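Visitor: Have a look; sequence and predicted model below, questions after that.
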Amino acid sequence: MAARALVLASAAVSTAASAAPFVYLTNWYAQAEHGGFYQAQAQGLYKQAGLEVAIRMGGPQINIMQQMLAGKADCIMGYDVETMKVWEQGIEAVTVAAVFQKDPAVLVAHPDVKRMEDLKSRTLLIGAASRVSFWPWLKARYGFTDEQTRPYAYNIQPFLADKNIAQQGYLASEPYSIEKATGKAPKVFVLADHGWPPYATTVVCSRKTLQQRPKEVAAFVKASMLGWKSYLQGDPTPAHTLIKKDNPNMTDDLLAYGIGKLKSEGVVLGGDAATQGIGTLTDARMKATFDLLVRHKLIDPAKVDVRKTYTTEFVKNLKVLP
């Protein structure tokens, strides 16, 4: 009996050791906006769920959607606009959870600007990717024009040099850098607070992963949302230690600023997450985003069935409440 037990135990260990790791690829270098995933890793929540998770960083030269299609990631950190649009090319990417209940995309202006409408008289720095996402919506909503724009090169120096310039940014990035450089907080307009509907920092998986590893996806989503709860409502130090290990350029000041904005703006714990749980996504929100893309001719409804671009299966009964 002892020998048989030893054989069985050895087989179990061998099976666990040979199980493929579950790879989650982020959209950028490690930062506070990724904190819940790192917290789940640091606190052993993935291991408790029976997973061997590898969190890998994205970056400016990494096309994370292509990486997933090539089988180098099971799921990626996605964004509704892109996830819906890739279906036009026959890429079956599916959103299974939405960490950010509001997109942290912002317009940053000098402190003298009081309202979004005031930006009609300013030069706006807008990036190429933004021109096929929120820019058409902004133009229609506020009367902005292409003629008032210049390309945004992910550098705040033009903004610092010209008080007539406003620019796109990310809630916990450009505003922080500008405040550090000038000693004054800029005026920040969070697009989501003005009606921009997409979720952000989502968990997006390939159709293949959902077919072949549904239990692992469910376990990953649950452990990740528990990680986000711990990160934002507990001690974030474990996550920050791993973030700085992956991204040595990350500073304690920026991490503190980032987590502070996630909390104060209700990015993760606000909206539907407050009552339905962290990571929740709804049919109504996904339809609102899709309808907006159709309205601004950013997506072809003849090629994309919005109902195939996401599933609520993994979050509808999760209820990881703040």
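Guide: The structure has been received and is ready for your questions.
Visitor: Going by C-alpha atoms from here, please, whenever you check contacts or count neighbours.
Guide: Noted.
Visitor: Helix, strand, or coil at the spatially most central residue of the chain?
Guide: Centroid check for the chain by Cα atoms, centre = their mean gives residue 201 as the closest residue, at 1.4 Å. Three-state assignment for residue 201 (DSSP: H, G, I helix; E, B strand; the rest coil): strand.
Visitor: That one reaches residue 79, doesn't it?
Guide: Yes: contact criterion Cα atoms under 8 Å: residue 201 and residue 79 qualify, at 6.2 Å.
Visitor: which strands and helices sit next to the helix ranked longest in the chain?
Guide: As assigned by DSSP state H, the longest helix anywhere in the chain is helix 214-233. Contacts defined by 3 or more Cα pairs under 8 Å, 6 or more residues apart in numbering; DSSP states H and E place helix 214-233 against helix 35-42, helix 45-48.
Visitor: Which parts of the following helix or strand past that helix count as buried, going by neighbours?
Guide: Next in sequence after helix 214-233, counting helices and strands by DSSP states H and E, comes helix 237-246. For helix 237-246, burial by neighbour count (16 or more other Cα atoms under 10 Å) applies to 238, 239, 240, 242, 243, 244, 246.
Visitor: which residues touch the first one?
Guide: Residue 238 is in contact with 38, 39, 42, 43, counting by Cα atoms under 8 Å, 6 or more residues apart in numbering.
Visitor: For the third one, which non-adjacent residue is closest in space?
Guide: The shortest distance from residue 42 to any residue other than its chain neighbours is 5.6 Å, reached at residue 238 (Cα to Cα, 6 or more residues apart in numbering).
Visitor: Check the gap between the spatially closest residue to residue 79 that is not a sequence neighbour and residue 268 for me.
Guide: Excluding the flanking residues, the one nearest residue 79 by Cα to Cα, 6+ apart is residue 200, at 4.9 Å. As judged by Cα to Cα, to the nearest Å, residue 200 and residue 268 stand 10 Å apart.
Visitor: Now do the shared contacts for the two.
Guide: Common contacts of residue 200 and residue 268 (Cα under 8 Å, 6+ apart): 99, 100, 101, 102.
Visitor: Which parts of the protein are strands?
Guide: 22-25, 53-56, 75-79, 93-100, 105-109, 123-126, 149-151, 165-170, 187-190, 200-206 (DSSP state E).
Visitor: Counting by contacts, list what the second one packs against.
Guide: In this case it means strand 53-56. strand 22-25, helix 35-42.
Visitor: Out of those, which gets nearest to residue 110?
Guide: The minimum distance between residue 110 and those falls on helix 35-42, with 29.4 Å, by Cα to Cα.
Visitor: Structure two is appended below for comparative analysis:
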Amino acid sequence: MTRIALLASAAIFATLAPAAAQDLTPVTFGTNWLPQGEHGGYYQAIADGDYEACGLDVTIVPGGPQVNNRAMLLAGRIQFHMGGNLLQAFSAAEQDIPLKVVAAHFQKEPQILMSHPDEGFDTFESLKDATLFIGDPGFQSYYQWMIDQYGFEASQRQPYTFNPAPFIANKKSAQQGYVTSEPFAVEREGGFKPNIFLLADYGFDSYATTVETMADTVENSPEVVQCFVDASAKGWYKYMYGDNSAANALIQAANPDMTDEQLAFSHDSMMEFGILESGTAEADGIGAMTDEKFTSFHDKMVAAGVVPDGVDISDIYTLEFVNKGVGLDIKKELTGQ
């Protein structure tokens, strides 16, 4: 992240977010992509003052193609980072990097495959007969799990270049994507609603959109970590069930290419597929984590040859800050349920 980008991000929130009191602790949260609906809860917590209410002055630094906020975290330049799935955390454990996952706001990674309807590819198993457009990171991670668990073949895969045109043109193909994004693009550009197969529902059970920090932050500033985790959960409940227009305005100010239609599609998809609220999060609150799910996903990745065996992953996460039901009262108030 360049100094110019940091200053630009800070300027956005200086003008749009409430002025922070002098006694607030300044922290920076680096996301892993450009501002979008999938980040909505964090922007909602800024818009509603939830971070300030528990003592933090939070600046969000967007990620993007030329930005490596994870490196900024490891270098001590930012305090929190938005992880993708758990594979990078497992890599940190392998390299003895003192990183901690302190919350998982997505219980399901939004990763999907999608196919043309009524072309014989209406079940996950049937995709073993399709051409699959999958990028290199996906081929090296979840596709290896698909080979191991379901018998897919490496020869089916064609490189995905983040252009849906080849998939739209080939009715006997399937394409990777995020449930919150690519189906929207296909509907607009291809004129049809694709079949959607959320990999999490077939056993790729990684947490996603995690909150990462360094071990010394957990040890020396647990109140800061707890505030960030709790306020983020509150922000997510408000974004999903309340008036999210202020959060969306912040997102669009930071990313003018984000349309109202895309934001609405992302919101509705997260709701429909239980991205934030499924499993233990339904009772324990958004951000919930369990030892069992970390172990389950790790064992699957070892079996698929994605991560090496014999690495102790217990030190790269902590349950200290989650599973407390924070925000469930907000949901009840907003929904009446």
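Guide: In hand now; what should we look at? Please read these numbers as outputs of a predicted model, since none were measured by experiment.
Visitor: re earlier: aligned counterpart of the residue nearest to residue 42 of the first structure in the second structure, please.
Guide: Alignment note: residue 238 of the first structure maps to residue 246 in the second structure; criterion TM-score structural alignment.
Visitor: how much space between that match and residue 32 of the second structure?
Guide: With distances taken as Cα to Cα, residue 246 of the second structure is found 21 Å from residue 32 of the second structure.
Visitor: try residue 78 of the second structure
Guide: Counting by Cα to Cα - residue 78 of the second structure and residue 32 of the second structure are separated by 13 Å.
Visitor: list the residues that contact both of the two?
Guide: Counting by Cα under 8 Å, 6+ apart, the residues touching both residue 78 of the second structure and residue 32 are residue 69.
Visitor: The nearest residue to residue 157 of the second structure once chain neighbours are set aside: neighbouring residues, count only.
Guide: Nearest residue to residue 157 of the second structure, sequence neighbours excluded (Cα to Cα, 6+ apart): residue 132, at 4.7 Å. Neighbourhood size, residue 132 of the second structure [other Cα atoms under 10 Å]: 25.
Visitor: Can you find the partner of residue 132 of the second structure in the first structure?
Guide: Aligned partner of residue 132 of the second structure by TM-score structural alignment: residue 124.
Visitor: Next, work out how far apart its match and residue 267 of the first structure are.
Guide: 25 Å.
Visitor: Could you do residue 134 of the first structure as well?
Guide: 18 Å.
Visitor: count of neighbours near the aligned partner of residue 157 of the second structure in the first structure?
Guide: Under the alignment defined by TM-score structural alignment, residue 157 of the second structure is paired with residue 149 of the first structure. Around residue 149 of the first structure sit 17 other residues, with neighbours defined as other Cα under 10 Å.
Visitor: list the contacts for residue 149 of the first structure?
Guide: 123, 124, 125, 126.
Visitor: ok, those residues vs residue 13 of the first structure, which is closest?
Guide: residue 126 (52.8 Å).
Visitor: Name the nearest residue to the closest one, sequence neighbours excluded.
Guide: Using Cα to Cα, 6+ apart, the closest residue to residue 126 of the first structure is residue 152 (4.8 Å).
Visitor: do residue 77 of the first structure as well
Guide: Leaving aside its sequence neighbours, residue 77 of the first structure is closest to residue 26 (4.8 Å, by Cα to Cα, 6+ apart).
Visitor: and whichever residue in the second structure pairs up with that neighbour, how many residues sit next to it?
Guide: Taking TM-score structural alignment for the superposition, residue 26 of the first structure sits opposite residue 31 in the second structure. The number of residues packed near residue 31 of the second structure is 25, by other Cα under 10 Å.
Visitor: Would you agree residue 31 of the second structure is in contact with residue 59?
Guide: No: Residue 31 of the second structure lies out of contact with residue 59 (Cα under 8 Å); the separation is 10.6 Å.
Visitor: give the contact list for the equivalent of residue 173 of the second structure over in the first structure.
Guide: Taking TM-score structural alignment, residue 173 of the second structure has residue 165 as its aligned residue in the first structure. Counting by Cα under 8 Å, 6+ apart, residue 165 of the first structure touches 109, 110, 122, 123, 124, 125, 158, 159.
Visitor: if we go to 10 Å?
Guide: Contact analysis of residue 165 of the first structure by Cα atoms under 10 Å, 6 or more residues apart in numbering lists 108-110, 119, 121-125, 148-150, 158-159.
Visitor: are any of those buried, and which?
Guide: Judged by 16+ other Cα under 10 Å, buried ones among those: 108, 109, 110, 119, 122, 123, 124, 125, 149, 158, 159.
Visitor: What residue in the second structure is paired with the second one?
Guide: Spelled out, it's residue 109 of the first structure. Residue 109 of the first structure maps onto residue 115 in the second structure, by TM-score structural alignment.
Visitor: want to throw the strands of the first structure into a markdown table with distance to residue 286 of the first structure?
Guide: Formatted as a markdown table, the strands of the first structure follow (distance: least, Cα to Cα, whole Å):
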| stretch | distance to residue 286 of the first structure |
| --- | --- |
| strand 22-25 | 22 |
| strand 53-56 | 26 |
| strand 75-79 | 11 |
| strand 93-100 | 10 |
| strand 105-109 | 18 |
| strand 123-126 | 25 |
| strand 149-151 | 29 |
| strand 165-170 | 22 |
| strand 187-190 | 19 |
| strand 200-206 | 12 |
